[in-house]
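Q: heads up, no residue letters with this:
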């Protein structure tokens, strides 16, 4: 099964041309940045591990990816959340639905402080040192592609949650890595960086407007539709709509016409099921 070496395409969106690394095409069940973050555990022989435990939101991409990893490895999977919306409980969809189908046990309570030796605990969103194993492979793929195609003055962009992917890409790439904070603000993202690495951090683009993670914004849905129409590529509604918006602004304001840009598509498409339903419920005209 192919969990590495995704293709790179050149696309045009709103008259801006850039390359896109299609990590959404890695594997139908294990793709995007979570496949990269958890690649270390996929390759590792988890002898003695009977359970994988993690925590986060009830529609997390990491939650679904870990449910796939547990299924592949033949372990059980426990996941802890603060809250599951009653509507979601009654109408399972997206990452929540498919993680349950993979055998996930989900608990609405705090994560235990201690675990037995046969438990593999993975921090929310995959923000852990082991993530750099798979992300170094991603960085190497980008370097080889750029060298083989004589791509000069490359800048790499991707939106961030915990920022782990952007951080380790900057560690292993000779190009500038640029990101934006989707979950919290810029200060939150900087703190996430420092928890893993003390230096060589990616550049963070400041948001011109305050957005709350998970909240519905009609402009995000419209960007999502335009992306699909112009590129024929499905993007994630939570991260990519904001990411592409800020990426476009950056390209427009970048005075160096000799620069080349690479956008990392980090998957997360399964989560669109629940997001699209929420958008249609809120905006009846959609």
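A: Received the coordinates, thanks. All of these numbers come straight from a predicted model, not from anything done at the bench.
Q: contacts and neighbour counts: CA atoms only from here.
A: Noted.
Q: how deep is the spatially closest residue to residue 39 that is not a sequence neighbour tucked in, by neighbour count?
A: The shortest distance from residue 39 to any non-neighbouring residue, by C-alpha to C-alpha, 6 or more residues apart in numbering, is to residue 134 (5.2 Å). Neighbours of residue 134 under the rule other C-alpha atoms under 10 Å: 25.
Q: Please enumerate the helices of the protein.
A: 32-37, 39-43, 61-73, 86-90, 94-101, 131-148, 164-172, 186-196, 218-231, 240-253, 272-282 (DSSP state H).
Q: Pick the most deeply packed of those.
A: Highest mean neighbour count among these (mean count of other C-alpha atoms under 10 Å): helix 32-37, with a mean of 27.
Q: Tell me which other helices or strands that one touches.
A: helix 61-73, helix 131-148 (3 or more C-alpha pairs under 8 Å, 6 or more residues apart in numbering; DSSP states H and E).
Q: nearest to residue 241, of those helices?
A: helix 61-73 (15.9 Å; C-alpha to C-alpha).
Q: Second structure for comparison follows:
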């Protein structure tokens, strides 16, 4: 069985406002100590599919501080798979143990192949994949960030019957798989609002591949300058939010989403007397560095 260490729960937080709005956090970050939040959701059905098909190796892709790489390595260690990480940046090959994310992934048994940024851009090409098969043998391939149909299926389990009281479901967006699963499980009165960590609006089509209803939108002006960008304002927000609520946020995804929601509440963006839930997707291993990746 592939089950979390702890069930998620909803925690009410105090966000003073003049609109009668109630705000809760869905603590997906507590699901597992290493396979954090939405990464557990995304991996669950991929691991079950890999087991069903008889695979013993998982191969995936990511950068040096990737939440996804960390989670796949931990999942392989816990659920009995060899793991291989194709890592962007060949300059890391002789110093990866100095990197907290890759060091922990290595301790969890992950084998690495470091490739140049130019090579990495070809990671979905058939020839690139075939060369990996020649080197590592047969493997179950999980895409960068983990988003595929099995990931979306897992993320459809984020919302439960206890969450149908909420009008707005807000979450950070990386590759789009998490919000796609949430969209698929919405009730008719609900709307999902995504806060992309990457600059721009290009994720619309990626999300539409997996979700057919239109009860969602992306808010694209809280990326703080782009992916992995963080400034003093955001650092102070994270610090004060923790002091007030005892909830840690990661610097790349959840902090920007939480900041955006609270700012929008103050501006009257949400309908009065509504209930909002913020999905805490984990990623706290990213606190080990000023940079974290999907």
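A: Nice, thanks for sending it over. Because the structure is predicted, anything quoted here is derived from the model rather than measured.
Q: Format the helices and strands packed on helix 32-37 of the first structure as TSV; extra columns: distance to residue 5 of the first structure.
A: What follows is those, written out as TSV (distance: least, C-alpha to C-alpha, whole Å):
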stretch	distance to residue 5 of the first structure
helix 61-73	18
helix 131-148	6
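Q: Of those, which is nearest residue 14 of the first structure?
A: Residue 14 of the first structure sits nearest to helix 131-148 of all these, at 24.1 Å, using C-alpha to C-alpha.
Q: how far off helix 164-172 does that closest one point, in degrees?
A: With axes from the mean of the first three to the mean of the last three C-alpha atoms, to 10 degrees applied, the angle from helix 131-148 of the first structure to helix 164-172 works out at 60 degrees.
Q: Just the residues contacting helix 131-148 of the first structure, thanks.
A: With contacts defined as C-alpha atoms under 8 Å, 6 or more residues apart in numbering, helix 131-148 of the first structure is touched by 4-5, 35-40, 152, 164-165, 168-169, 172-173.
Q: Tell me the counterpart of residue 54 of the first structure in the second structure.
A: In the second structure, the residue matched to residue 54 of the first structure (TM-score structural alignment) is residue 60.
Q: And for residue 154 of the first structure?
A: Under the alignment (TM-score structural alignment), residue 154 of the first structure pairs with residue 167 in the second structure.
Q: Grab the nearest non-local neighbour of that match.
A: residue 190 (4.8 Å).
Q: ok, that neighbour - contacts?
A: 164, 166, 167, 168, 169, 215.
Q: Please repeat the previous calculation with a cut-off of 7 Å.
A: By C-alpha atoms under 7 Å, 6 or more residues apart in numbering, the contact list for residue 190 of the second structure reads 166, 167, 168.
Q: ok, now residue 242 of the second structure?
A: With C-alpha under 7 Å, 6+ apart, residue 242 of the second structure has these contacts: residue 248.
Q: List the residues that contact the aligned partner of residue 26 of the first structure in the second structure.
A: Using TM-score structural alignment as the criterion, residue 26 of the first structure maps onto residue 31 of the second structure. When contacts are counted by C-alpha under 7 Å, 6+ apart, residue 31 of the second structure is found next to 4, 5, 6, 7, 8, 37.
Q: Would you mind checking those for buried ones?
A: For those, a burial check counting by 16 or more other C-alpha atoms under 10 Å picks out 4, 8, 37.
Q: hang on, the earlier thing: out of the contacts of residue 190 of the second structure, the closest to residue 93 of the second structure would be?
A: For the contacts of residue 190 of the second structure, the minimum distance to residue 93 of the second structure (C-alpha to C-alpha) is 44.0 Å, reached by residue 168.
Q: how many other residues sit next to that closest one?
A: Using other C-alpha under 10 Å, residue 168 of the second structure has 23 other residues around it.
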